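1. Below is the sequence, then the predicted model.
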Amino acid sequence: MDFKNMDEQIIQKYQEDEQLMIRLFVQWCANHQLDPKELYQRAYPSQQENEAMRRIIEEMDDEDNIHIDHEMMLDVLQLFGNEDLAFVVAEEMERLLKS
């Protein structure tokens, strides 16, 4: 068994899943007229711009209008350990439900 190849496959799968998580987050923000960069910055104020998110935002098409359920969005963020972003998203969800 080639452990190096297996490690590379695991890393590649994680990166693909992370891209999917970012796409879902960006789409959820678009569905609710929220700025994903602003929410990300609130969650992680000391980090620089997320390059993967910037690319995904540029690639997104208005036709990519898929409804992302609030609970699913929180679950996905928590699955990837984005607890701070999940907290900011939860705050926005609460604000959206009140308006």
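-> Received it, and whenever you're ready, just let me know what you need.
2. Going by C-alpha atoms from here, please, whenever you check contacts or count neighbours.
-> Noted.
3. The lengthiest helix in the chain: what's the following helix or strand?
-> The longest helix of the chain (DSSP state H) is helix 3-31. Towards the C-terminus, the helix or strand next in line after helix 3-31, according to DSSP states H and E, is helix 36-43.
4. Contacts for the helix or strand just after that following helix, please.
-> Toward the C-terminal end, the helix or strand that comes next after helix 36-43 (DSSP H and E) is helix 51-59. Residues lying outside helix 51-59 but in contact with it, judged by C-alpha atoms under 8 Å, 6 or more residues apart in numbering, are 19, 22-23, 26, 37.
5. Alongside the first one, take a look at this:
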Amino acid sequence: MDKKEMEKQIIENYQNDEKMMILIYAQWCINNGIDPVALYGEAYPDQAKNQIITEVMELTVPANESEAIPDQTVLNVLEIFGNHDLAFAVQEQIEKREK
């Protein structure tokens, strides 16, 4: 594998991992009765609509068909990808739910 092919593979792997992170986030939102697109918009109000969320929403399932996603898992995944503002918004939702 030459350098260009390796770079392409790394980029593709990152994009696939990013989609998985967004899927975890979106499914967690659905499981907790939260609109993933709206919460993302609250966390990043100056960003244009995120096309990946739209794509990933097609892969989510109703809450009653989903495995539970622990709060800490979604927070960890968001932090790994540097989505600190979104992790903060998720944490706020967790705290609202616990009150």
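-> Thanks, I have the structure now. Owing to the predicted nature of the structure, the values given are computational and were not obtained by experimental measurement.
6. hang on, the earlier thing: tell me the mean distance between the longest helix of the first structure and the second structure once they are aligned.
-> Once the two structures are superposed, the average separation between helix 3-31 of the first structure and the matching residues of the second structure is 0.4 Å (mean C-alpha distance after the TM-score superposition for the first structure).
7. and that helix with helix 51-59, angle?
-> Compare the direction of helix 3-31 of the first structure with that of helix 51-59 by axes from the mean of the first three to the mean of the last three C-alpha atoms, to 10 degrees and you get 50 degrees.
8. And helix 3-31 of the first structure, what does it pack against?
-> Judged by 3 or more C-alpha pairs under 8 Å, 6 or more residues apart in numbering; DSSP states H and E, the packing partners of helix 3-31 of the first structure are helix 36-43, helix 51-59, helix 70-79.
9. The first one vs the second structure - mean distance after superposition?
-> Think helix 36-43 of the first structure. Averaged over the aligned pairs, helix 36-43 of the first structure sits 0.6 Å from the second structure after superposition, using mean C-alpha distance after the TM-score superposition for the first structure.
10. Need the residue closest to the centroid of the second structure.
-> Centrality entry for the second structure: nearest residue to the mean C-alpha point is residue 22, 2.7 Å, by C-alpha atoms, centre = their mean.
11. Enumerate every residue touching residue 29 of the first structure.
-> With contact taken as C-alpha under 8 Å, 6+ apart, residue 29 of the first structure is in contact with 35-36.
12. returning to what we had before: find me the equivalent region of the longest helix of the first structure in the second structure.
-> Mapped onto the second structure using TM-score structural alignment, helix 3-31 of the first structure covers residues 3-31.
13. If you count neighbours, what's buried in that stretch?
-> Of the residues in stretch 3-31 of the second structure, those scored as buried under the neighbour-count criterion (16 or more other C-alpha atoms under 10 Å) are 18-19, 21-31.
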